[in-house]
Structure formats: structure tokens, C-alpha cells
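Enquirer: here is my input, please return the structure:
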Amino acid sequence: MIAVFLYNILLIVLYALAMALSINYFLRRKQTLFLLITIYLLFFIFDNAIIYMTEFINSFASSYNETFMSIPVAKTIIYVVNAYCSLLIVNNLLKRKTSFFQYGLVVILTLWMSMIPLLQNSATKVWLYYLPNQLFLFYLGLYGWLHLRKATDFSAARYFYTKWVSLSSIVFGLLILLEDTYVIYQVDQYTILNVKINNRNISEDIFSMLICFMLLHFLFRAEEEEKQAVVEEKEDVQFQLFCRHYGFTQREQEICALLLEHKSNQQIADEIFLSLGTVKTHVHNIFIKLNIKKRNQVIEVYENFHKSGKINTEVSSAV
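Expert: Here you go, the predicted model:
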């Protein structure tokens, strides 16, 4: 029981961490994708909390299982919200609009889970209740995979995460269905005198953990890329101010940037498609403006320019 308790705690902590980072990213970027992910993870936590209580509180388990067999409101809400959010998330990743057909699938899913509980209690009734959810997950994975292969305007990161989310949905849609089938027909009991349900699906837990780990990796990677972009933008501004201070022409700016990268005259000529003689002339003019005679002094002047505080004066005058 201690292992099960720790397992539940770790799951909730993982969901909560991923959700907190998603909320933070949404508040900073205002991107709908992260709002949808936040809601999706919130219902992961809600679902896991209910399952946890059925495993540790017998009175709650009995009451919940009886309610589930007649009016499974909580489970239906969880599945419908997660189906709707996952649909929008996949379309957001694919940069596609959600079609009326897909909205219709969510409506059919909702109606199905609302009507199945009216059947007579049996293992088949429970299996039919869960069936469309796993099929819907499989459909989303297949839909994402097929449309991803047609995409041409994806960044490497978006392609990577969309691909793995799609593949995970295909694989785990089938695994969850297989596990449900075995547990419902071989482990659970649905008799008039005794209703005993195993509410946890390990395959579903593994799928949710994979989604969380992919999200965490994506958010940390995005954070690093954002910081790098800020640094590069700052360096670009500093370089522009430096060039403006010394009155460089556009071509001299290009060559100066390459000089700061320790490029030789021949390398510069090859990179910007100029003759060697033309490059030498521009380098000579840069040396005159910087009042230097050696190539390595370009870097010294550049570094001293920023250390001297001249950049602050340049920024103020620009404003």
C-alpha cells in the first residue's frame, strides 16, 4: 500500500509541476496552446485524485462505483473535457482549424457516455462506456501523424513534439483499450450483490506521464531558446550601436562582424561574394575609422567600447 501511495503522490506532483510551468508560460506568452494544456493537466489531477480515493477509502470506493454504474457524471466530464482539449491541442500543434466533423465526434462521444449507463449492469456495459475514448485517442494520434507528414512549414521542435504526441496517442490508445478489456472482463466484478471495479489503468498513467515529460522538456527547451534569443538580440543591438558610433557603411558592418569572428580576408571574400581586393579595401577603411593597424585590435576596440560606457550614451541618444 505504501508503494501505491507514493506512486499516486508522484503522479500528482508530476502533473502539478507540468501544469504550473504551463500556466507560467501561458501568462507570459498568452498562447492558447498552453491554456489548453493547463486545463488538460488539471483534469488529469482530478481524475487521479478520484482513483486514489477509490484505492484507499473503501466507503468512497463503494459509493463511487455504484454511482459510476448508474450516473458516471464525474468520469464523463473528465473524459469529455480531456477529449475536447486534446483535439484542440493536436490541431494547434498542426496549425489546423478544428473541423465540424471533429466537433461532431466530441458530441457523439458525450452522447455515447451519457446513454451507455442506461443499459443493464454488466462488464460489457463498462467496456462499451470506455471504448469510444480509446478509439478517439487512437484517431487523434493517427490524424496528427498523417497531417504531420504533409506539413512543410514546421519548426524542428514543433515537428518533433507533434510526431511523438501522435505516435504516443496511437500506441497507448490501443494499449489502454487492451488493458481495459482484460481488467473489465477478467478482474472486475459486476454482479447484483457485488460491484468491484479497478479504476486505475496503468497504460493510461504511463501515457499521461509521457505527455508530462514531453511537455516539461518542451518548456525547458523553449525557456533556453528564449533566453538565447534575448542574448542574441542584445548583442545585435550592441553591434549596431558600435557600427553607428564609428560611422561604418552597410558593407563595412558586414565585414566588421566577420572580423570579430576571426575570419581572414579570403574567408570574408568567399562568404559575402566579393573580390579579395575589395575586401582588403573595406578592411583598410575600418582600420582607419577605428584608428588601429592590426586585425586583433578590432576585438579590443569593440570590447573597450562597451566597457567604457559609450553604449549607454548611444542608447540614450537613440531614444
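Enquirer: drop to CA atoms for contacts and neighbour counts, all remaining ones
Expert: Fine.
Enquirer: point to the residue nearest the middle of the chain.
Expert: For the chain, the residue nearest the mean C-alpha position is residue 215 (4.3 Å; CA atoms, centre = their mean).
Enquirer: report the secondary structure state of that one.
Expert: helix (DSSP: H, G, I helix; E, B strand; the rest coil).
Enquirer: contacting residues around it?
Expert: residue 18 (CA atoms under 8 Å, 6 or more residues apart in numbering).
Enquirer: for it, give its distance to residue 204.
Expert: Separation of residue 215 from residue 204 (CA to CA, to the nearest Å): 17 Å.
Enquirer: just residue 230 next, same as before
Expert: Counting by CA to CA, the gap from residue 230 to residue 204 is 39 Å.
Enquirer: more crowded one of those two?
Expert: residue 204 (18 against 12; other CA atoms under 10 Å).
Enquirer: the more buried one and residue 178 touch, don't they?
Expert: No - contact criterion CA atoms under 8 Å: residue 204 and residue 178 do not qualify, at 11.1 Å.
Enquirer: so what's the residue count around residue 245?
Expert: Counted with other CA under 10 Å, residues neighbouring residue 245 total 13.
Enquirer: please provide the structure for the following sequence as well, for comparison with the first:
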Amino acid sequence: MEFLTYYFTLVVLLAGVMAAASCFSAFLVSRKRIMLLACGGFLCAFFDTAFMLQDDIAAALFGPSLDPAYLLGRTVATILIGGASLTFFWLVVCDYVDERRRALHIAPAVVFLAGSFALLPFAGEGPMRFWFYSMRALYICWMLLFALVRYLGTTDPVERCRLERGRPVLIAAAALAVGIMAEDALFFVALQVESVSLGPVALQAERNYFENLLTLGCAAFACFYAFRALSLRFDAPPTDEGAGRERYIDDNLLAYGNRYGLTDREREVLRLILLGRDNQNIASTLTIALSTVKVYVHRILQKTEQPGRQALAQDFWKNA
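Expert: Coordinates of the predicted model:
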């Protein structure tokens, strides 16, 4: 039944909007760039999914035989908006694994657009449609492969533990990416049909249901992560001291310190700085001279390349 596809599409749209709003809210309180990038990815995914409903409206207005100019414009728009969505998520991966090379940030998007537009003449019909529609799946596979290589190549046990937190998402996304390519191969190569009826449900070739499931899964994970960040700031905002705030600092201090090569003593000083202690208080807590504390603070700022305590705290809350 067409209504099932319609309501499934609405669920995907709702999930995209909810994930985008949650990520943006988390960004406002944490200032973590990864949350803003995820927000952009889900917003683009929302508009990309909305093209499915647009085609139904166009068919109702103009008849089942849509104008070739409309189809071309819609296809170009889906390449651009789909590419933007995937690139936002690629930047999320880069931010998560701390990949800072600008050329590597841009290169996959350029390859995706070049390949998609090169295959645009084959988007209408024939087995070559498989390669046109599989450009998205290949982009997703590139992200997953890159994340896997970075994880396997990490020798720092703390950083490896941090990266391992994303393993369930990596495995689920890999399984769904295989499903995306299998679905495209079934419709465009094996069957070469526009739709397949499975009882009361009609599956359409251009609506990749595994891709929609991937969007739903990523949206659920993003909402969970964003809600957790919002709950932490509600229970223990960075301006106030509390057990929740101390636990968050302790959970992330080692990874942050290893990223900048901080010593054990420098991490102890950094922890107290993040708790709002002044130099005299730090000296009393650690039973060291005030001048020694000043040396440690100077080294921490120098290693993290931050101009002062406030900027240091902001950098920790953004990147921890």
C-alpha cells in the first residue's frame, strides 16, 4: 500500500528534524563542532528525503509521465543535497578521529560530485543506474573504511578506547551500507524494474529503504548522544561545581591530556583548573609551591596552544 511508504517517509523526515534540532541544542550548550556538523548532515538528509514526497506530488499534478526537464532538475538537486548531507557526516567522522588535513576533508566530496555528474546520463534507465545510485553507498563505505583504518592504526590505548565507543555504530552502518548496495543491485541489475510488490507493499527502485534505515539509526544515536550532553549540562553546567561535572572531567581528562602530550602532574593541574581553582588553591591541594603551579599552567597553555584559562576550559568542553 502506498500509505505505508508514505508514513515510513514521514517517520524518516521526523527523525531527521528531531536529530538536527537535538544536535543544534547540544551544540549551543557545549560548543562542540561535531554536534553542529551532525545538525547540518541531518538537515540536508531531511530535504533529500523530502524529494520522495515531491515526486508523488508532481505525479499527481502532471501525470505519471513527468517532464524530462523536471526529472533532470530533481536529479541534480538530489546529487547536491545528498552530497552535502554525506559530506557533513564525513566531517563528523574526521572530527571524531581528529583528522585535521583540509585536503582530506574536501577530497571525498569532490570525488562524489565528479562521479555522480559523470554518471548522470545513465541515471534514467539500464544497468548503469546501479553505479549512479551506488555513489552514495561508496561514499558511506569510504567513511567506514577510513574510521576502521584509523582505529586499527591507533597505538595509544586511551585513544583506542575512546574510538572503540563508536564500534556499534560502525558495525551497524557497515551492515546497512551492504544492504544499500544489495538493494540497488537487485532493482537496477538483476530485476531492472521500477517497483516490486511484496504482498500489500510496493517497493520502489529509487527509494532505497536501507538508506532510510541508516538515517533512522544515525538519528537515534545522535539524539541519544545529544540528550546525554544536554542532561549533563542541566545537572552540572560548566559554571558550577558538582559530582556530574567532575565525573565528566575525569572520564575525558586522560584522552584530552594524551592528545596534547600532558604529563601526569600537568593533567592534575588541568583538572583543578577546570574545576575553577586558582593558582593558590591548586598549590595547596597538590602541596607544591605557587611558583611551580604557575610553571605548570604555563606549560599546559603552551602545549594546548590556548591564550588563557578560559580558552583552555572552552577547548576542553568542546573537544573532550
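Enquirer: quick one on the thing from earlier: trace the residue nearest to the centre of structure 1 over to structure 2, please.
Expert: The pairwise alignment with structure 2 assigns residue 215 of structure 1 to residue 222, based on TM-score structural alignment.
Enquirer: residue 87 of structure 1 now?
Expert: Match for residue 87 of structure 1 (TM-score structural alignment): residue 90.
Enquirer: from residue 309 of structure 2, how far out is its match?
Expert: For residue 90 of structure 2, the distance to residue 309 of structure 2 equals 32 Å [CA to CA].
Enquirer: do residue 64 of structure 2 as well
Expert: In this view, residue 64 of structure 2 and residue 309 of structure 2 are 64 Å apart by CA to CA.
Enquirer: repeat for residue 225 of structure 2
Expert: According to CA to CA, residue 225 of structure 2 and residue 309 of structure 2 sit 27 Å apart.
Enquirer: which residue is the nearest non-sequential neighbour of the match of residue 87 of structure 1?
Expert: Leaving aside its sequence neighbours, residue 90 of structure 2 sits nearest to residue 143 (CA to CA, 6 or more residues apart in numbering; 6.1 Å).
Enquirer: tally up the residues packed near that neighbour, please.
Expert: Count around residue 143 of structure 2 with other CA under 10 Å applied: 22.
Enquirer: over to residue 189 of structure 2?
Expert: Neighbour tally, residue 189 of structure 2, other CA under 10 Å: 17.
Enquirer: which residues does it contact?
Expert: Neighbouring residues of residue 189 of structure 2 by CA under 8 Å, 6+ apart: 126, 127, 130.
Enquirer: what does residue 282 of structure 1 give?
Expert: Counted by CA under 8 Å, 6+ apart, residue 282 of structure 1 has contacts 251, 252, 255.
Enquirer: thought the last one was touching residue 267?
Expert: No - the pair formed by residue 255 of structure 1 and residue 267 falls short of the contact definition of CA under 8 Å, at 10.5 Å.
Enquirer: and those two? which has more neighbours close in?
Expert: residue 255 (24 against 15).
Enquirer: quick one: that one is in a strand?
Expert: No - the assignment for residue 255 of structure 1, made by three-state DSSP, is helix rather than a strand.
Enquirer: pretty sure residue 194 of structure 2 sits against residue 208.
Expert: No - in this structure, residue 194 of structure 2 is not within contact of residue 208 by CA under 8 Å, at 11.9 Å.
Enquirer: mind telling me what residue 269 of structure 2 corresponds to in structure 1?
Expert: So, by TM-score structural alignment, residue 269 of structure 2 is left unmatched.
Enquirer: please enumerate the strands of structure 2.
Expert: 195-198, 201-204 (DSSP state E).
Enquirer: now those as CSV including distance to residue 134 of structure 2 and mean neighbour count?
Expert: CSV is the format used below for the strands of structure 2 (distance: least, CA to CA, whole Å; neighbours: other CA atoms under 10 Å):
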stretch, distance to residue 134 of structure 2, mean neighbour count
strand 195-198, 18, 12
strand 201-204, 16, 15
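Enquirer: returning to what we had before: take the contacts of residue 189 of structure 2 and keep only those in helices.
Expert: residue 130 (DSSP state H).
Enquirer: circling back: the more surrounded of residue 194 and residue 208 of structure 2?
Expert: Between residue 194 of structure 2 and residue 208, counted using other CA under 10 Å, the more crowded position is residue 208 (17 against 13).
Enquirer: show me the contacts for the alignment partner in structure 1 of that one.
Expert: Matched by TM-score structural alignment, residue 208 of structure 2 corresponds to residue 201 in structure 1. Contacts for residue 201 of structure 1 (CA under 8 Å, 6+ apart) come out as 176, 179, 180.
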